[in-house]
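# sequence and predicted structure are below.
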Amino acid sequence: MALRYRRILLKLSGEALMGEGSYGIDRVTLDGMAAQVARTAALGVQIGIVIGGGNIFRGVSAGAAGMDRAQADYMGMLATVINALALQDALRRSGVDCRVQSALTIEQVAEPYIRGKALRYLEEGKVVIFAAGTGNPFFTTDTAAALRGAEMAADIVLKATKVDGVYSADPKKDPHANRYRTLTFDEAIGRNLGVMDATAFALCREQKLPVCVFSIFKPGALERVVRGEDEGTLVTVS
């Protein structure tokens, strides 16, 4: 089947890297995600990735209680760099040429974020991991995904979660909850479905950048999404 999306921005949560653990990185889970990305890249899809840091930051969250918000957010950005380096290593072991660009300057371990260079890497078929969020406190990695997706002229933002889409209710609590196949941004906001944080969602709507919410743990799901198959929940302007 032909590809529907040629350039994607994949948003991975830090929590997804934990597997069944309470915090940290689960090696089996990480390698499984890298394998999905590798198979999708082999189809000819250009892939940018924004990764969260909740799995690392969660381990010190009790110590961050009461901390200055900006200081805590910078700590969270550093956690995303750790995850980005781990993912880069896993992708390279899967045979994928990969670069990490950081919104914070940490030149010993990652390149600084430069839009033109990132675009060139994507065009060359390299996977680009965008670390440290937007580089600013008070903005989530969801917002970073929307921002980088717009800057990279991505066809879609893919939000990888543990749930295979957006549901009318919590599927773990309500067995009759229905998965939405498609939604408009206005419907998602009106029903308070919490697809992404408000800033990220507003940016995607303004830029007419569709969002797909899907489960990264479902085998082959990422490949099915880029082919335009019925996978996850697609959120569009209309």
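Thanks, I have the structure now. Residues are numbered from 1 along each chain as shown.
# C-alpha from now on. contacts and neighbour counts both.
Will do.
# list the contacts of V96.
Contacts for V96 (CA atoms under 8 Å, 6 or more residues apart in numbering) come out as A38, K126, V127.
# and the contacts of the helix or strand encompassing Y121?
Taking DSSP states H and E as the criterion, Y121 maps to helix 115-123. Helix 115-123 is contacted from outside by Q46, I47, G48, R99, Q101, V127, V128, E151, M152, using CA under 8 Å, 6+ apart.
# presented hereafter is structure B, for comparison with structure A:
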Amino acid sequence: MKYKRVLLKLSGESLMGDKQYGIDSERVAQYASDIRDVYKKGLQIAIVIGGGNIFRGLSAEKSGMDRVQADYMGMLATVINSMALQDALEKVGMKTRLMTAIKMEQICEPFIRRRAVRHLEKGRIVIFGAGTGNPYFTTDTAASLRAIEIQADAVLKGTRVDGIYTADPEKDPLATRYNEITFQEVYDKGLNVMDLTAITLCQENKLPIIVFDMNKAGNFMRVADGEPLGTLVTG
């Protein structure tokens, strides 16, 4: 494999499958199968999942809810998604650990960097839940931060589209995809890749990001093996 250790970032919306909200068990099972196949090639895998399929703090703030309260609710939504993926991974024979930035001793471990790295070295798939544990930070930022902390080789962002486009490809049929783009170009063009805090963290720590379509079975394997799939953000 091209990488030794990666952080896979999944959006909460990706877990919905064809549903309008919630968790599609078939989609989660497909993800678990793809992750298992890559794991069996010897790759160390950490995962961060968003919570937008259950609750989104920014949307709640717009409707009048206190932003801090809404963000904490969003963090809890990421834990629900993390538990669903953990269950699916264990059903296909994977050993996992769920670690969260908010203490929930009955269901998971608190995030401790050295312990997380040790779990990875022992061959466990580590899922990081509850974002950074702080309001005003997205799960994109949590993914970048955790990837840097565990010294991952790359952030692999699995989405519903096959890369970064000049515009939203679901809305603009003339949008074209970038095969490779720099962090500075992301800033300059105002592209919606990850939030700017996450992009800045990756840029300052020279951590590449690859955006790809996770919904197509086998794509995670192709990206992890170094195939030029999706869009690479580097430089």
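Perfect, thanks for sending it. Predicted model, so just to flag it, every value in this text is computed and none were measured.
# coming back round to it: I'd like the contacts of helix 115-123 of the first structure written out as TSV, with distance to V163 of the first structure and secondary structure added.
TSV is the format used below for the contacts of helix 115-123 of the first structure (distance: CA to CA, whole Å; DSSP: H, G, I helix; E, B strand; the rest coil):
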residue	distance to V163 of the first structure	secondary structure
Q46	24	strand
I47	21	strand
G48	21	strand
R99	28	strand
Q101	28	strand
V127	24	strand
V128	25	strand
E151	27	helix
M152	26	coil
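# which residue in the first structure aligns with S11 of the second structure?
Matched to the first structure by TM-score structural alignment, S11 of the second structure sits across from S13.
# do A130 of the second structure as well
Checking TM-score structural alignment: A130 of the second structure goes with A132.
# list the contacts for that match?
Contacts of A132 of the first structure (CA under 8 Å, 6+ apart): G76, M77, L78, A79, T80, V81, S102, A103, L104.
# chain neighbours aside, what residue packs nearest to the fifth one?
It refers to T80 of the first structure. G53 (4.3 Å; CA to CA, 6 or more residues apart in numbering).
# name the helix or strand for the residue nearest to A34 of the first structure when sequence neighbours are not counted, please.
Among residues not flanking A34 of the first structure along the chain, L91 sits closest, at 5.2 Å (CA to CA, 6+ apart). In this assignment (DSSP H and E), L91 of the first structure forms part of helix 69-93.
# buried set for that helix?
72-85, 87-91 (16 or more other CA atoms under 10 Å).
# from D68 of the first structure, how far off is the aligned partner of Y178 of the second structure in the first structure?
Mapped onto the first structure by TM-score structural alignment, Y178 of the second structure lines up with Y180. From Y180 of the first structure across to D68 of the first structure, the span is 39 Å (CA to CA, to the nearest Å).
# which one's more surrounded, these two?
Counted by other CA atoms under 10 Å, Y180 of the first structure and D68 do not tie: Y180 has more neighbours, with 14 against 9.
# list the contacts of the more buried one.
G165, V166, Y167, S168, T233.
# show the buried residues in the residues you listed.
With neighbours counted by 16+ other CA under 10 Å, these contain buried members at G165, V166, Y167, T233.
# any chance of the residues you listed in a markdown table, plus distance to L209 of the first structure and secondary structure?
Shown next, in a markdown table, are these (distance: CA to CA, whole Å; three-state DSSP):
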| residue | distance to L209 of the first structure | secondary structure |
| --- | --- | --- |
| G165 | 18 | coil |
| V166 | 17 | coil |
| Y167 | 21 | strand |
| T233 | 14 | strand |
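# thinking again about what came up before, nearest residue to the match of S11 of the second structure other than its sequence neighbours?
In space, S13 of the first structure is closest to G52, 4.6 Å off (CA to CA, 6+ apart).
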